[in-house]
Structure formats: C-alpha cells, structure tokens
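Visitor: Fold the following and give me the result.
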Amino acid sequence: MPATSPYAARLAEVPVERREVEIDGSVTAYWVYGPPPAEAAATIVAVHGFRGEHHGLEPVIAFLPGVRVLSPDLPGFGETPPLPSGRHDLEAYTGWLTAFTAAVAPGAVVLGHSFGSIVASAAVAEGLRTPRLILINPIGAPALEGPKGLLTRLAILYYTLGARLPERLGTALLRHPLIVRAMSIAMAKTKDPVLRRFIHDQHDTYFSRFADRDQLHDAFVTSVSHDVRAFAPRIDVPTLLIAAQRDDITPIEAERRLATMFPHAELVEIADVGHLIHYETPAEAAAAIRRFLRLPVAPGR
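Guide: Model prediction:
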C-alpha cells in the first residue's frame, strides 16, 4: 500500500497536465503544474536528480501556488526514453535541456536538483538563456571528495558491476529493492516516521524507472565526473543556491565556497536536512524560491 504523502492536500490544489514534446527526434514526457502562462506569477523549468523523475520535485511545487512549473523526465528516466544517439554524457543532457526549454518555455527560470544542478548549470554556462537560475542540493564538489567518499567508491563499483554482469543479472542488481532501500535510508535525515515512510515509498516506486542499465551507467558516470564549480564563473545571471547543512554528498563548507564562484549568487542554508531537501524541507525551499523571484508569500505559510 503506497505511503501517504504529507504534501498530498497541497499538491491536489495545483492543476497538473501531462504533455509530450519532440526533441531532436525523440519524445520527452513532461508535466505542467500551475496556472496558464498569462496567469502565472513566474514560469520555471525544473530538472530532477539522478535516478529520479518528475515526481521527486512535486513537494516543492506544492508550496509554489501561482507558479507555472514544467517538470520533464530526463532522457532515460521515468516516461522519457533514452536519447536516440545512445549518448548520455553531459553534452547530450545539456543539449537536450536547451532544446526542451526553447520548445516549451523560452525565457523560463531554470531549476535543477542534485544531478539536475549540474545539467542546468552546464546548460546556462553554454548559452541557455534564463533570467535566473535555482540550484537545490547543488553538486558543489567532486563526489569522491565528499564526507562519504568511500560510499561513492562503492557506488562506482555497484554501477560498474551492473553494467558488466550478464544483462538480466546486472539489471536485477541495479533494481534490487534492498539496495534501493539502503540508498534511501542513507540519504534521509528526518526522524518523522510518516515522512520517512513517504521518502522510502517514493524511492521504492520511482528510483528504478530507468530505461536500461547502459543508459543508467552512462548517466551515473556523468553525475560523478562533473560538478557545478566548473560552470559557476560563466553563469552571469542571478543564481540561488539552496543547500543542506547535513548533505553527505556536498558538505556545507563546499557549498559556501561554491557560492563565491558565481558572479551573482545567493546561498540559503537549511539546517537538519541532507540531500533530500525536496522531500524533507520543501516549504523552506519554496519560501527561498519565492523570495528570490520576488513573489508574494504563499498562502498558508
């Protein structure tokens, strides 16, 4: 039985519509939340993290009433098939995001979470036009240098085995529910049992919705081979970093250094949360976004 979302009531008040758009010969599935363009206080294109899909950012969207959010499934995840080229490196993902934004919401604010922060930053640095950039749990340092670098090395071994074992066995390893649950437990910081059940249910339900093991391995290599630092100096639009003080992937000290690398950046730190800001503290993240976009305070806050 699915776990109850603590944010279900709020999200139910937000209009949502599934759409598709052809990008470079392939179909991208995306979801449009909020009012039509003429009535929206702002429009955001939101890019989810590694092994996630559009559902992961819904708790934040629930606290952004009046904002139009277009949330695609990244190529190879959720309902979007892999890229026709078969390449899932950073250049391919940034090219896809630039084309997607131009097709469905040119001039929108761009938001990226975790791996999405790398894709969004690289795209903006390479010329994707946006008035503002928002990064949640940005990858602000090499994964191998984080406080849990050993776990990253184990993850590299895990994805390598998944790619090299016989296909059926490798795919089963990558989708194994015990490993997915272990990842979820490692990332969650909340002690609230209801919220923990919801987080684990989200990962159980959506974390294995990748297209195939080769695409997943390529995306993983991309995620651990890059970080936002390489692109920050070339991003000349106002940028908001929403960082967690207990993030095991990028420590807060590295996030503070990252903020100084942008020409125009603001850092908002959230205490008592790790790499799951979008699940554990979405109200705080949304409040920071509203301030950054100079929007009125959300009703009920």
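Visitor: make it CA atoms for all contacts and neighbour counts henceforth
Guide: OK.
Visitor: need the strands for this structure, in chain order.
Guide: 16-23, 26-33, 42-47, 67-72, 109-113, 133-136, 239-244, 265-270 (DSSP state E).
Visitor: between those, which one is nearest to Asp212?
Guide: Comparison of the strands of the chain against Asp212 by C-alpha to C-alpha identifies strand 26-33 as nearest, at 16.3 Å.
Visitor: a markdown table for the strands of the chain, including mean neighbour count and distance to Ala259?
Guide: What follows is the strands of the chain, written out as a markdown table (neighbours: other C-alpha atoms under 10 Å; distance: least, C-alpha to C-alpha, whole Å):
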| stretch | mean neighbour count | distance to Ala259 |
| --- | --- | --- |
| strand 16-23 | 14 | 32 |
| strand 26-33 | 20 | 29 |
| strand 42-47 | 24 | 20 |
| strand 67-72 | 26 | 25 |
| strand 109-113 | 25 | 15 |
| strand 133-136 | 26 | 11 |
| strand 239-244 | 25 | 7 |
| strand 265-270 | 18 | 6 |
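Visitor: Could you also give me the structure for this next sequence, so I can compare it with the first?
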Amino acid sequence: MQLIADALPEYEVFVPDLPGYGLTQPLRGADGTRTEHTVELYAKFVEALAEKLGLGPGDLLLGHSFGTIVCSAHAALHRREWAGLALSAPVTNNVFAGRLLPGAAVVELYYRLSQLLPETAGNAFLRSPTILEVTNVTLGVGWDQKLTDYVRDQHRQFFGGYTDRQTLLESYRASSRYTVADFAAQIDLPTLLLPGAKDNLSTVAGRMAVRDALPQGQLEIIRGSGHLVHYEKPVQVARAVRRFGREVGVTGA
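Guide: Alright, predicted model coming up:
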C-alpha cells in the first residue's frame, strides 16, 4: 500500500500487516493457544488496533482486496464510529459462481494440493516463482515494463511472507468464502467503493449490488485498472480517497 500512502502526504497513514504475515505474528487466545484465523477474528484485530491507536470519528478506514472483506466485517460487527470506509478493489462477488468459478476452482485446487504435501514441499509450492508469475499475468492490466518489474519485485519480497502454512490456508478460506456483500447492509458508515474498471475478480452487477446494499454507499470506478489498483493506479485511488475524506470531514494533517 506504499504508493497510495505516498500519494496522501497530508494524511497520517497506518498500514498494519495482517496477523500471521510480515512482522505481525499469528493471533493467540488469552491462554496462549493458537486461534483459528477467521474473518471475525481479523475484524476483532482491526477493532483492537483502532482502540489502541485511538482511531475513530476523525479517521478513515481503508481496505484493499481481502482487506475490503476484513474492514467490512469490522464495520458491520463492531460499529466503531469511523468518519468513513473506503474499499479499494472490493471483493463483491462469490468467486465460486458464474464466470469467476473456473479461476476459483484452479486456486482452490492449488491450496488443497499444498495441504497434501509435506511441510517443506508445501511451502516451496506456495512460494513458487511460477505461481507468482501466473498471478501477475492473470491480474495485471496494461502494464508497461517498469510497472511489471515493480510488481514482480513487490510480489517477490512480500507474497511469501506468511509465518506458517496453517495460517495461510485459514486466511485463504476466509478470503474465498466471504465478500463485502455479506456485510454491506449492516455497515452504517459512508462507504466508497473503488473497483478497477477491468477487475477480473468482480463483475459490474456485483459492484452495483453492493453499492445498492450499502446504506450510505457510493461507487467510483478506477479507469484503466484491474484488481491491482494499488500498483496500477495509486494516485487515482489516493485522489478519490482525498475527495471522499473531504466529503466526510477528514482533510488530513
């Protein structure tokens, strides 16, 4: 999310790692035992972090891709008084239905196969450079060489940055079994949807349905972009977030 943060210099931006990724360890219960990583648990994590940082009515909450599901679940279940909710590349459609089904079936098979392999082989499979390249080709839209090189480097650095295979598989299940639509009607916040015009992980009908289900929803299409709007059109996303912030009374520092 660095490019979006860079394009919002007047804002103080917090970008936490998802639990079990990057520098953030998997979450554990009060007794120290491992806890299953579900959408509900991720929503609690957002609530705990917001409470710790003192965030609320004067702040915007932004999620990207799977983060749009997590942030939507948080907004629906915890009712924190954010100024507004912005959802970049929102997951609006059930991937196991319609035109998204073939691709989802392949991804499901990939994760199921990774579970059958021994730990070392399974991790090698999950961090495969070939899989990363397939992801780049599948999700990229109109990339020039400079952007292609940048995205490849970002994925090389961070795509395999999970702490353990079980956490990764649980987060995959959470990301593939829910959409923003599951929580939209319960979100009592001004909400801005920012899908890429060529996002192949959503449909026009899905986006419109979510917008209409949101009590205070609005939709702004990011032209010339696919699902990876945070790489492809970060300035446009930041511009939309800034405009939305002004509408809901947040203007940055």
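Visitor: quick revisit: using JSON lines, please lay out the strands of the first structure together with distance to His217 of the first structure.
Guide: Output for the strands of the first structure, formatted as JSON lines (distance: least, C-alpha to C-alpha, whole Å):
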{"stretch": "strand 16-23", "distance to His217 of the first structure": "22"}
{"stretch": "strand 26-33", "distance to His217 of the first structure": "20"}
{"stretch": "strand 42-47", "distance to His217 of the first structure": "19"}
{"stretch": "strand 67-72", "distance to His217 of the first structure": "20"}
{"stretch": "strand 109-113", "distance to His217 of the first structure": "19"}
{"stretch": "strand 133-136", "distance to His217 of the first structure": "23"}
{"stretch": "strand 239-244", "distance to His217 of the first structure": "26"}
{"stretch": "strand 265-270", "distance to His217 of the first structure": "31"}
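Visitor: Nearest to Pro82 of the first structure among these would be which one?
Guide: Taking C-alpha to C-alpha, strand 26-33 is the member of the strands of the first structure nearest to Pro82 of the first structure, at 8.2 Å.
Visitor: if I pick the alignment partner in the first structure of His155 of the second structure, what's in contact with it?
Guide: Here His155 of the second structure is matched to His203 in the first structure, going by TM-score structural alignment. Contacts for His203 of the first structure (C-alpha atoms under 8 Å, 6 or more residues apart in numbering) come out as Val180, Arg181, Ser184.
Visitor: Helices along the first structure, start to end?
Guide: Taking DSSP state H, the helices of the first structure run over residues 8-12, 58-62, 90-104, 115-125, 149-164, 167-174, 177-187, 193-206, 213-225, 252-259, 277-280, 282-292.
Visitor: Can you tell me which of those helices is packed in deepest?
Guide: Here the criterion is mean neighbour count by mean count of other C-alpha atoms under 10 Å, and of these the winner is helix 115-125, at a mean of 27.
Visitor: so where in the second structure does that helix end up aligned?
Guide: With TM-score structural alignment applied, helix 115-125 of the first structure matches the range 66-76 in the second structure.
Visitor: how big is the offset of that stretch relative to the first structure?
Guide: Its aligned residues in the first structure lie a mean 0.4 Å from stretch 66-76 of the second structure after superposition (mean C-alpha distance after the TM-score superposition for the first structure).
Visitor: How about residues contacting that stretch?
Guide: Against stretch 66-76 of the second structure from outside (C-alpha under 8 Å, 6+ apart): 39-40, 42-44, 46-47, 61-63, 85, 87-91, 175, 178-180, 183-184, 186-189.
Visitor: rerun that using 6 Å as the cut-off
Guide: Stretch 66-76 of the second structure has contacts (C-alpha atoms under 6 Å, 6 or more residues apart in numbering) with Val39, Ala43, Gly63, Leu87, Pro90, Ser175, Thr179, Val180, Phe183, Gln186, Ile187.
Visitor: mind checking what the fourth one lines up with in the first structure?
Guide: Translated: Leu87 of the second structure. By TM-score structural alignment, Leu87 of the second structure lines up with Leu135 in the first structure.
Visitor: Having no further points to raise, I will conclude here.
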